[in-house]
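Novice: Here you go, sequence then predicted model.
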Amino acid sequence: MRAVVLWFRQLDAWVRRLFVLSSLIAVLGAVLVYTPTPYYVTAPGAAIDTSRLVTVENGDVHRGHLYLLVVNTQPANLFWYLYAQVDRRAVLETKEQYLGSFESYAEYLDWNRQLMTESQRTARAVAFQQLGFGEGVRSVGARVVGVLTDSPARGLLHAGDVIVAVAGEPVTGSESLRSRMAGIPGGEEVPVTVLRGGGEVTLTLPTRASQEAGREGSAVFGITIQDELEFDDDAVPVEIRSGSIFGPSAGLMFTLQIIDQLTPGGLTDLVVAGTGTIEPDGRVGRIGGVQQKVYTAEAAGADLMFVPRGNYEEAIAVATRVQVVPVDHVRDALEWLRAAGPQDG
């Protein structure tokens, strides 16, 4: 240690000052990066040309650009916390606000990766349907996602079961199941047909009375469900390489890129950014972080930006250069692009 001190004193004064300053900067950087906060941050991210991610067999990449928009979202360290205090484009949220019902950030990421996978299949199927290549996406039952701890059917129904009939009447989705159960008094046992392990099983399940407003007294199983979907998405081989992008909000732009590559001459020569989920029937669903995506689209020089109609007011509140176009359905975006037509030059 003594030798180090002697060596340090022998250095020129300016070298010593530079050494001390560099050490302080390193310590400060470490504090900023490694000090956690109880917040999550959402900030502007990147505009990515979907032609770099989507490859359609025998499709053509055209002159226009169709950008998906991603935001920078992560647990906020001290640096991001302080950054958000001085840059209005960055938004801080508490863990409860950001994660919702998820217990951890890892669970949140896993769920959003699943949503990305499903959005890609939906994008392919909806694109092909718009081009006349298939039937799109259809719901064929109600998939059991979870069984509540107080469910009377606990131990009889399991996550992954697909309910396809109740009391002999077909069930084609979540709303169909609710409709069938609405006419059955709570507490009655109900014959149910489920798909499980590749086969069909018939069960007689106990129920309880619903406490939900508007459905009081009707029978429920005490389960969480989602539509079981079939995708007509194999008319043309399509590869979508999403990499580290997660969540469903690129669905609209994936759909447009597939259609663009299969349309002679393409859909547009413009630089088009956009965001929005793609639903099985082609509707465009709301997303989070839309204002950060507007900032990202403007930084990328986009001519226009498609947003779900439900996000329109929030988007135009911060837009200064990009034209914001609200859409309810993928058809709205297609009609807008076709009406604008190819640009000369």
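Specialist: Sure thing, it's come through.
Novice: C-alpha only now, for contacts and for neighbours.
Specialist: Fine.
Novice: the strands in the stretch 151-300 of the chain, which residues?
Specialist: 162-166, 169-170, 190-196, 199-205, 208-209, 219-220, 223-231, 238-240, 271-274, 277-278, 284-285 (DSSP state E, counting those that start in this stretch).
Novice: Tell me who's in contact with residue 89.
Specialist: Residue 89 makes contact with 43, 44, 291, 292, 295, according to C-alpha atoms under 8 Å, 6 or more residues apart in numbering.
Novice: sorry, back to before: highest average neighbour count across the strands of the stretch 151-300 of the chain?
Specialist: strand 277-278 (a mean of 28; mean count of other C-alpha atoms under 10 Å).
Novice: what sits up against it?
Specialist: Contacting residues not belonging to strand 277-278 are listed as 119, 122-123, 248-252, 255, 284-287, 330 [C-alpha under 8 Å, 6+ apart].
Novice: where does the nearest residue to residue 49 once chain neighbours are set aside land in three-state SS?
Specialist: Using C-alpha to C-alpha, 6 or more residues apart in numbering and skipping the chain neighbours, the partner closest in space to residue 49 is residue 67 (4.4 Å). Assigned by DSSP: H, G, I helix; E, B strand; the rest coil, the conformation of residue 67 is strand.
Novice: What count of nearby residues applies to residue 67?
Specialist: Residues lying near residue 67 (other C-alpha atoms under 10 Å) number 26.
Novice: Correct me if wrong: it contacts residue 257.
Specialist: No: counting by C-alpha atoms under 8 Å, residue 67 does not reach residue 257; the two are 9.1 Å apart.
Novice: who touches both of these two?
Specialist: With C-alpha under 8 Å, 6+ apart as the test, residue 67 and residue 257 both reach residue 50.
Novice: Give me the residues contacting the one helix or strand residue 339 maps to.
Specialist: Assigned by DSSP states H and E, residue 339 belongs to helix 330-340. By C-alpha under 8 Å, 6+ apart, the residues outside helix 330-340 that reach it are 252, 255, 256, 267, 268, 278, 282, 283, 284, 306, 327.
Novice: contacting residues for residue 58?
Specialist: So residue 58 contacts residue 262 (C-alpha under 8 Å, 6+ apart).
Novice: do the one 5 residues further on as well
Specialist: For residue 63, the contact set (C-alpha under 8 Å, 6+ apart) comprises 266, 268, 269.
Novice: same deal with residue 188?
Specialist: With C-alpha under 8 Å, 6+ apart, residue 188 has these contacts: 206, 207, 208, 219.
Novice: Of those, which is the nearest to residue 175?
Specialist: Using C-alpha to C-alpha, residue 219 is the member of the contacts of residue 188 that lies nearest residue 175, at 14.3 Å.
Novice: and the one helix or strand residue 48 maps to, what does it pack onto?
Specialist: Using DSSP H and E, residue 48 falls within strand 36-49. With contacts taken as 3 or more C-alpha pairs under 8 Å, 6 or more residues apart in numbering; DSSP states H and E, strand 36-49 sits against strand 65-77, helix 78-86, strand 91-94, helix 95-99, helix 290-299.
Novice: Put this next to the previous one:
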Amino acid sequence: MRKFWQKNRKTSLAFLVAALLIAILWFFFWPLNRVVEAPGEAVNIQPMVKIQGKQPLKQNEFMITAVSIAPARPVSYVHRLFDPHIDIQKTNDVTGGQNNADFNNVQKVYMQSAINNAITVGFQHANRPVTKQYHGVYILNVFPQSDFKNRLRPADLIESINGQQLTKSTEYVNYIKSLPKNAPLKIMFKRDGRQMMVSGHKHDIVKGFNGIGITMIDDMTIKTDPKAHIDPGQIGGPSGGLMFALQVYSQLTQQRYQLKKIAGTGTITSDGQVGEIGGVDKKIIAAHKSGAQVFFCPYVKPTKTNLALEPGHQTNYQVAKATAKKYAPGMKVVPVTSFDQALNYLKTHQ
């Protein structure tokens, strides 16, 4: 009887240990359909920017800020209790429903567009030659209502529609608008270097709008004198545009500023307008940890209409200012709507 009890005790202990081990593994490693967003790093972009014949700037550091995105586990919810800067989001809310490959490809396309615009702005403001050459358009997103859903993918390069070989997204949009309702379409495109073709129709994407349900961005190369190149490494997305433009201009002109560490975020258009981005609260924390003295933040007027469209009904600047006040009081948050505003701030704070 004693041996039977001891054997039963050993078996129960083994089951308990196994159950505990499974619970620990689940807690730390089980993947959820969520991602963790947290402050990333503020990266000095000077090593990324190469301009022929121009020495890197040593006095000033222009920094782009990033949001860290990682798969969520059950333990992530415990981390969130102790870190107010961590958010846990549904994966589809972050990726727009794209798989990892498509999401990463789109981020690379966004980054290349930001680089082209940043170089263009920097050279134009320095009164140096820059020319653009358009090659077609990349697909950024295909709406669920589109005839081309699951047939075209983000980062596919459109070469022609119905034999029309156009070079800019605006040209394709105008051409598609000119076609009759429910018109047939043949789209030639390249994916991973292979030429392919799909057929479909215009149709009602939403009530009152008859189209193809695709968003696009220009595939463009630029030529400059002197030659300029930016290698962002593994960083993707469009939010580094403003800071790259400031680095290009300052390196090209050898302009120096009193402020040493200059961080910021914001998209940039080819005419120097700065646009809003995501995760600005986390970027404030990243900039502060890296010792930034100033943070350039996109600004839009907080009207009732604008606030209704903003995440959390707050603009980038409102979120950034509140975050800095609480967690980075020594860092100045500067609202900007354009490259000129950011540059003027640096020049007038010598």
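Specialist: All right, it came through fine. None of the values given here were measured: they were computed from a predicted structure.
Novice: on that earlier part again, which bit of the second structure covers the strand holding residue 48 of the first structure?
Specialist: Under the alignment (TM-score structural alignment), strand 36-49 of the first structure falls on residues 31-44 in the second structure.
Novice: contact partners of the matching stretch?
Specialist: In contact with stretch 31-44 of the second structure (C-alpha under 8 Å, 6+ apart) are residues 61-74, 76, 85-91, 94, 263, 282-283, 285-287, 290.
Novice: likewise stretch 308-322 of the first structure?
Specialist: 275-276, 284-287, 290-291, 294-295, 297-298, 301-305, 307, 324-328.
Novice: Any idea how far stretch 119-133 of the second structure is from the middle of the chain?
Specialist: Here stretch 119-133 of the second structure is found 23 Å from its chain centre; the criterion is C-alpha atoms, centre = their mean, to the nearest Å.
Novice: for stretch 340-350 of the second structure, same thing?
Specialist: With C-alpha atoms, centre = their mean, you get 25 Å for stretch 340-350 of the second structure.
Novice: Now do the buried residues in that stretch.
Specialist: Applying a neighbour-count criterion of 16 or more other C-alpha atoms under 10 Å, one finds 340, 341, 342, 346 buried in stretch 340-350 of the second structure.
Novice: Which residue of the first structure is paired with the first one in the alignment?
Specialist: Translated: residue 340 of the second structure. In the first structure, residue 340 of the second structure lands on residue 331 (TM-score structural alignment).
Novice: list the contacts for the equivalent of residue 282 of the second structure over in the first structure?
Specialist: Under the alignment (TM-score structural alignment), residue 282 of the second structure pairs with residue 292 in the first structure. Neighbouring residues of residue 292 of the first structure by C-alpha under 8 Å, 6+ apart: 42, 43, 44, 45, 71, 89, 90.
Novice: Among these, which one sits closest to residue 215 of the first structure?
Specialist: The closest of the contacts of residue 292 of the first structure, once distances to residue 215 of the first structure are taken by C-alpha to C-alpha, is residue 42, at 37.9 Å.
Novice: How many neighbouring residues does the residue nearest to the closest one when sequence neighbours are not counted have?
Specialist: Nearest residue to residue 42 of the first structure, sequence neighbours excluded (C-alpha to C-alpha, 6+ apart): residue 73, at 4.4 Å. Using other C-alpha under 10 Å as the criterion, residue 73 of the first structure is surrounded by 17 other residues.
Novice: Residue 55 of the first structure is in contact with residue 236, isn't it?
Specialist: No: using C-alpha under 8 Å, residue 55 of the first structure makes no contact with residue 236, being 10.5 Å away.
Novice: neighbour-wise, which of the two wins?
Specialist: residue 55 (19 against 15).
Novice: tell me what the strand or helix carrying that one is packed against?
Specialist: Per DSSP H and E, residue 55 of the first structure falls inside strand 54-56. Judged by 3+ C-alpha pairs under 8 Å, 6+ apart, strand 54-56 of the first structure is in contact with strand 238-240, helix 251-261.
Novice: Nearest to residue 6 of the first structure among those would be which one?
Specialist: strand 238-240 (61.2 Å).
Novice: list the helices and strands that closest one packs on?
Specialist: strand 54-56.
Novice: and the closest residue to residue 247 of the first structure other than its chain neighbours, helix, strand or coil?
Specialist: Nearest in space to residue 247 of the first structure, with sequence neighbours left out and distances taken as C-alpha to C-alpha, 6+ apart, is residue 112 at 4.3 Å. Following three-state DSSP, residue 112 of the first structure is assigned to helix.
Novice: Residue 286 of the first structure versus residue 112 of the first structure, what's the distance?
Specialist: 15 Å (C-alpha to C-alpha, to the nearest Å).
Novice: Check the alignment and tell me where residue 66 of the second structure lands in the first structure.
Specialist: So residue 66 of the second structure corresponds to residue 70, using TM-score structural alignment.
Novice: Equivalent analysis for residue 265 of the second structure, please.
Specialist: Aligned against the first structure by TM-score structural alignment, residue 265 of the second structure finds its counterpart in residue 275.
Novice: Could you report the distance from its match to residue 303 of the first structure?
Specialist: On the measure of C-alpha to C-alpha, residue 275 of the first structure and residue 303 of the first structure end up 14 Å apart.
Novice: Same drill for these two, tell me which one is more crowded.
Specialist: residue 275 (29 against 15).
Novice: Pick out the residue closest to the middle of the second structure.
Specialist: With distances taken as C-alpha atoms, centre = their mean, residue 237 lies nearest the centre of the second structure, 2.7 Å away.
Novice: quick one, what contacts that residue?
Specialist: So residue 237 of the second structure contacts 106, 107, 108, 109, 110, 111, 114 (C-alpha under 8 Å, 6+ apart).
Novice: which one of the contacts of helix 330-340 of the first structure is nearest residue 161 of the first structure?
Specialist: The closest of the contacts of helix 330-340 of the first structure to residue 161 of the first structure turns out to be residue 278 (C-alpha to C-alpha; 25.0 Å).
Novice: if I look at the nearest residue to residue 68 of the second structure once chain neighbours are set aside, how far off is residue 67 of the second structure?
Specialist: Excluding its sequence neighbours, the residue lying closest to residue 68 of the second structure (C-alpha to C-alpha, 6+ apart) is residue 40, at 4.5 Å. Counting by C-alpha to C-alpha, the gap from residue 40 of the second structure to residue 67 of the second structure is 5 Å.
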